[in-house]
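Student: coords please:
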Amino acid sequence: MHFTCTQQTLSKALNTVSKAVTTRTTLPILKGILLETTGDNQLRLSASDLDLSIEKTITVSVSEPGAIVVSARLFSDIIRKLPNDTIEIHQMENNQILIRCMSSEFTIVGLPADEFPNIGIVLEQQSLFIEKEILKELIKKTSFAASIDESKGIIVGVLMDISLEQITMVALDGFRMAVNREKMDNKQEQRLVIAARILNEINKIMMDSEEETISMILDEKKAVITMQDTRIVLRLLEGEFIKYNDILPKNYNCRVILNRSDFLESIERASLLAKEGKNNLVKFSIEGESMEITSRSEEGTVRETVMIEKLGDNLEIGFNSKYVLDVLKVVTDEQIILQFNSSISPCVIKPVEGNAFEYLVLPVRIATN
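Tutor: Got it, this is the predicted structure:
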């Protein structure tokens, strides 16, 4: 293999495929990136952690075809540090490659290309087209609520529940749940679960894509997302996702309408004294036309007051401030509704009109003196 290209083009491509490189493996080949020259002066870069695989194709000047696997970390670091000029890469004997750029020259050891895992093909059973901006927003507004504990099984993923008229994305971790809906005409109904970690990497790649519509091809175990010169193959999570509609409370005893920004800023200030060892506890006291938000620690106390419109009972309830803040930071509505049943029942955060989102947050028990 022998080719030349610009430093900027190669560095950008490496940044994309590196998102599929894992450090949590004992297999050296999975810590690498496959470089493969194809016809018509094309270089295909591939990386895989077996759950997520990314291929990126760029235009280079090929003198000699070939393929080799290089250390993702070392090769990317070298290319990133080289001057913004033409880079020459030459595959030599014993799986070594020579990298030249202006006055710099590196020789590094690679691995045989035939040891790299086959990313494989997806037998198309269904296809889905989603507007990029819609998918980006849905991921941003739900993925944070998925569990980060790998032992929790399917709830490390985000459910995509696709009906003929809308797409609903759901994530939960046992302490909170995020549900977001977007109207969309679909040809078929489909339910699939994708690891939140993978969706977040896809979101980063979409930010660099100029395409307005994302194509997704599905079979029972895998999905392929195609964007410009990038192909992403991902493993779908298997199992039955929790019936989220059964979790959402249907009634309430206390309903509050308030300004989201005022509420967010008040909780951010109150959480400065919320102790992490005590569940970042902030207490809401809802009475009349105001909500008092308080927090205390050995270092002091804080009291914030937010004006509200209330319907129903007065209430005192405690929350982990982080879980409430995570919701308020992704919601963009100026006014929101909070619905409560009791001091030990979850709070539901929803829009004043429609059902575009519903967030459920479990309370923290407040110690009684």
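
Student: contacts, neighbours, all on C-alpha from now
Tutor: Fine.

Student: where's the spatially closest residue to V348 that is not a sequence neighbour, which helix or strand?
Tutor: In space, and not counting its chain neighbours, V348 is closest to L360: 4.5 Å by Cα to Cα, 6 or more residues apart in numbering. Per DSSP states H and E: L360 is located in strand 357-361.

Student: that strand: how far from the chain's middle?
Tutor: Distance of strand 357-361 from its chain centroid, counting by Cα atoms, centre = their mean, to the nearest Å, is 18 Å.

Student: buried sites along the helix or strand hosting V302?
Tutor: V302 belongs to strand 300-307 when assigned by DSSP H and E. By neighbour count on 16 or more other Cα atoms under 10 Å, the buried set for strand 300-307 is 302, 304-307.

Student: quick check: the residue nearest to V348 touching R176?
Tutor: Yes - counting by Cα atoms under 8 Å, L360 does reach R176; the two are 5.3 Å apart.

Student: which helices and strands sit right next to the strand holding V302?
Tutor: helix 260-270, strand 290-297 (3 or more Cα pairs under 8 Å, 6 or more residues apart in numbering; DSSP states H and E).

Student: would you do the same for the sequence below? I want to compare the two.
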Amino acid sequence: MKLRIDHADLAAAVGYAARTLPSRPPAPVLAGLLLDATGDERLRIRAFDYEVSADTTALAAVTTPGRALVPGRLLADITAALRDDVHLDLDGTRLTVRAGSARFTLPLLPLEEYPALPEPGTITGTLPAPAFAEAVAQVACAVSREEALPVLNGVGLRHDHEAGTLTLSATDRYRYAVRTLPWKDAALPDTNTVVPGRALLDAAKAAADGATVDLVLPADSNGLFALHGEHHTTTIRSLNGELPKYASLFPTEFAHTATVEIAALKAAVQRVALVSPKKDGPVRLTFTGDGTLALESGTGDDAQALDAVDTALDGAELAISFNPTFLLDGLSALTTEAVTFGFTSPTKPAVLRGHSSDDQALRYLLMPIRQTD
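Tutor: Here you go, the predicted structure:
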């Protein structure tokens, strides 16, 4: 293998594939990146850890086609530091990387031990890449970080063929985030799958700069999800099981609604939460009829904080307490200037939505914290 490639193109391609590399590879060869210089003037770079695979290409002036398996994280660090055209030259058991006056010689990993990468199935449908990346990021804030229930570490993808929609959802049992997208050419019957949240978020972010993404939804649990971008393909093994049904959890009628400017509310929550002895100590929100939302944190002999912002309340005065981190996550996920809270009672979950948003926009269900007066 012998080729020349733009340093920025190489760094971007290597960086995309390297994010898939496992921190603790189940086999030494899975710490490598597979480089494949083809005769069509492209360098193909792939990574695989049995659960997630990355496959990307970059334009290159290929003199001699060839393949090599090289230490992935080391190559990523090197390519990120280069600033001139890069020359790759495979000679026996070493790969030479040259750019300007810099020269690196890398050992090779045994190519014959590298497993075959999975082949994604038939494309299910197409979405605008920025919209899909935004939707994934919005619901990913509710993905559980606990390992006790692995299915809660994922994002649910529900395809409704008749409605022509793809609904993304995530929950950690304390909040539930749901976002729906219309999509075209969705050819699969109704299906549900749960995809590991971190891997899906990384793949969606990497593809966000493109115009569109093609998705492959598996027909059964533990199947293979795939995302095709303009130059990238990522496959992710889906999780066994399903997320809890969310339709019955979201109330459709509210006894109280309140609208608040998001920026002002986030700043106030961050201020009053400073006095909490615990990171997740509750923040109490009191919505009053005079257009004021009072925020309180801290109790008894501990430090205490008070703040207030403007609100528009429809209904009787209401006091409710939330985990401040979970509240801030929901506010940050909204893309509008104001949030509308929907309440049924101070002890039941509240629904946060962007003010004047439609039914397909983000809905964020948040459990309150019960406090004794």
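
Student: so which residues of the stretch 151-300 of structure 1 form helices?
Tutor: Under the criterion DSSP state H, counting those that start in this stretch, the stretch 151-300 of structure 1 contains helices at 196-207, 244-247, 260-270.

Student: dump those helices to JSON lines, plus distance to K350 of structure 1 and mean neighbour count.
Tutor: Formatted as JSON lines, those follow (distance: least, Cα to Cα, whole Å; neighbours: other Cα atoms under 10 Å):
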{"stretch": "helix 196-207", "distance to K350 of structure 1": "22", "mean neighbour count": "18"}
{"stretch": "helix 244-247", "distance to K350 of structure 1": "14", "mean neighbour count": "10"}
{"stretch": "helix 260-270", "distance to K350 of structure 1": "11", "mean neighbour count": "18"}
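
Student: make a markdown table out of these and add distance to I87 of structure 1.
Tutor: A markdown table is the format used below for these (distance: least, Cα to Cα, whole Å):
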| stretch | distance to I87 of structure 1 |
| --- | --- |
| helix 196-207 | 24 |
| helix 244-247 | 52 |
| helix 260-270 | 48 |
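
Student: I'd like to know how many residues surround the alignment partner in structure 1 of P107 of structure 2.
Tutor: Taking TM-score structural alignment, P107 of structure 2 has V109 as its aligned residue in structure 1. If you count neighbours by other Cα atoms under 10 Å, V109 of structure 1 ends up with 16.

Student: contacts only, for V109 of structure 1.
Tutor: 70, 94-97 (Cα atoms under 8 Å, 6 or more residues apart in numbering).

Student: among these, which are in strands?
Tutor: Among the contacts of V109 of structure 1, the residues falling in strands (DSSP state E) are 70, 96-97.

Student: got a list of what P244 of structure 2 touches?
Tutor: The contact partners of P244 of structure 2, by Cα under 8 Å, 6+ apart, come to none.

Student: give the equivalent position in structure 1 for it.
Tutor: P244 of structure 2 maps onto I242 in structure 1, by TM-score structural alignment.

Student: so its match versus N180 of structure 1, what's the distance?
Tutor: For I242 of structure 1, the distance to N180 of structure 1 (Cα to Cα, to the nearest Å) stands at 15 Å.

Student: over to R235 of structure 1?
Tutor: R235 of structure 1 is 23 Å from N180 of structure 1, by Cα to Cα.

Student: kindly report the same for A20 of structure 1.
Tutor: Distance, A20 of structure 1 to N180 of structure 1, using Cα to Cα: 27 Å.

Student: no further questions, thank you.
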